[in-house]
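S.K.: the following block contains a protein sequence and its predicted model.
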Amino acid sequence: MEFRIKFRPFKLEDAIFINKLRQEEEMEQLIGGSKRPVSYERDLKWVEQIILGDSQTSIYFAITFMDSDEIIGYASITDIDFRNGSCFWSGIKIDKTKSGKGVGTEVALKILKYAFEELRMERCTGECLENHEAVLRMLLKVGFKKEGLMRNRLYKNGKYNSQWLLSVIREEYFEIKQNYGL
């Protein structure tokens, strides 16, 4: 597979883009985590901490097109557990003008490649809101398997929401790698 996107480290100026993404109400309603107003200054500090920190349990990637350095989104792998070989794909945020064009699929495949080939994980999990059908389809398309529905897992949008728990294990990744020519 020839990727149109690449990962790069965060830059301080990415905080402007990240803060704008947080203001997009539609996106915030469909992702896990608490919705709250976040100032540009807080996002700047957060990006700085990611850049200067040396976390052994999380990695953040700025997403750009191959021919550009301009950020179009970001993704992360968290809860990295080297002893047990597991990690959590904490999701993806992409500029809405770039979504729906296969970018999410490419990001998911690059995340899996990184988790299994660079971090040498045995298992990578992911979650999505039960009613976020586009993300569920994308996760299943790239090879994640449903493990179950976590009922009333997340309070969001004024109610408790269920979330799908999905995963890919190492042996499945090698099938994904072959199917997509990674």
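M.R.: Yep, that arrived.
S.K.: CA only for contacts and neighbour counts going forward, please
M.R.: Noted.
S.K.: so who does the closest residue to Leu129 other than its chain neighbours touch?
M.R.: Spatially, and ignoring its direct neighbours in sequence, Leu129 is nearest to Gln163 (4.3 Å; Cα to Cα, 6 or more residues apart in numbering). By Cα atoms under 8 Å, 6 or more residues apart in numbering, the contact set of Gln163 is Glu127, Cys128, Leu129, Glu130, Leu149, Met150, Arg151, Asn152, Arg153, Leu154.
S.K.: OK, contacts around the fifth one?
M.R.: It refers to Leu149. Shown in contact with Leu149 (Cα under 8 Å, 6+ apart): Glu130, Ser162, Gln163, Trp164, Leu165.
S.K.: what ranges do the helices span in this protein?
M.R.: 14-22, 25-30, 40-52, 103-113, 133-142, 170-180 (DSSP state H).
S.K.: structure two is appended below for comparative analysis:
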Amino acid sequence: MEITASEMKGTAIHIRLLTESDAEAMLQLQLENKAFFESTSAQRSSEYYTLGGTKERIRSYTEAAEKDYDYYFGIFKNDGNGLIGTINLFAVMRGSIQSAYVGYALDEKHNGQGYTTEAVKLVVDYSFNELKLHRLEAGVMPHNLGSLRVLEKAGFEREGLARKNVKINGKWEDHVQLAIVNPND
């Protein structure tokens, strides 16, 4: 599958696949939001917070997209082009399933401004129209009301609760399961 670095543009932000030239901005985003991001995801090794580790992850993201496994996008503001977050499609399943999971992280100081909702809508459009996926899923800890609102505004519907689903900071956490189905299928 041919992957281009083309961007999907919204009104306030655009998303595009990350490239190695984004490594310094990506590292800065991760360092500035370390405690915030790790409150809802797994703790990361010290190598994760180095420029070398960041470049290696971006190289692996590129390879995964080329193989149609995962797609890792940066979220950039249209007025200044700065990296303010990430959104990804992961665990792409083909065959009779045609689905993937969505995950995202936005710079804490940009929360509550609609950027993540816009990014989710762009990635849904890309998933259904370019990748021809049938279904996208996401899981959110029940207390993360902002993230639940983001997904619901983007058209995801709640499907249930996955008990003790993801290990975060040494504890198995429940996750509300949400999904959206391609309306063209």
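M.R.: Nice, thanks for sending it over. Remember, it's a predicted structure, so these values are computed and weren't measured experimentally.
S.K.: TM-score for this pair?
M.R.: TM-score for the superposed chains, counting by TM-score structural alignment, normalised by the length of structure 1: 0.83, backed by 170 aligned residues with a Cα RMSD of 2.2 Å.
S.K.: that older thread, now a PyMOL select for only the buried ones of the contacts of Gln163 of structure 1.
M.R.: PyMOL command restricting those to the buried ones, with burial defined by 16 or more other Cα atoms under 10 Å:
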select buried, resi 127+128+129+130+149+154
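S.K.: between the contacts of Gln163 of structure 1, which is nearest Asp81 of structure 1?
M.R.: Set against Asp81 of structure 1, the nearest of the contacts of Gln163 of structure 1 by Cα to Cα is Glu127 (17.4 Å).
S.K.: what lines up with that closest one in structure 2?
M.R.: Aligned by TM-score structural alignment, Glu127 of structure 1 pairs with Gly139 of structure 2.
S.K.: now do Ile51 of structure 1
M.R.: Here Ile51 of structure 1 is matched to Thr62 in structure 2, going by TM-score structural alignment.
S.K.: next up, the contacts around its match.
M.R.: By Cα under 8 Å, 6+ apart, the contact set of Thr62 of structure 2 is Leu17, Leu18, Thr19, Tyr71, Tyr72.
S.K.: please apply the same query to Val181 of structure 2.
M.R.: Contacts of Val181 of structure 2 by Cα under 8 Å, 6+ apart are His134, Arg135, Leu136.
S.K.: distance of the second one from Glu24 of structure 2?
M.R.: Translated: Arg135 of structure 2. Distance, Arg135 of structure 2 to Glu24 of structure 2, by Cα to Cα, to the nearest Å: 33 Å.
S.K.: who has more neighbours out of those two?
M.R.: Ranked by neighbour count (other Cα atoms under 10 Å), Arg135 of structure 2 and Glu24 place Arg135 first, with 20 against 15.
S.K.: residues touching the residue positioned nearest the centre of structure 2, list them.
M.R.: For structure 2, the residue nearest the mean C-alpha position is Ile87 (2.4 Å; Cα atoms, centre = their mean). When contacts are counted by Cα under 8 Å, 6+ apart, Ile87 of structure 2 touches Tyr72, Phe73, Gly74, Ile75, Val102, Gly103, Tyr104, Ala105, Ala119, Val120, Val123.
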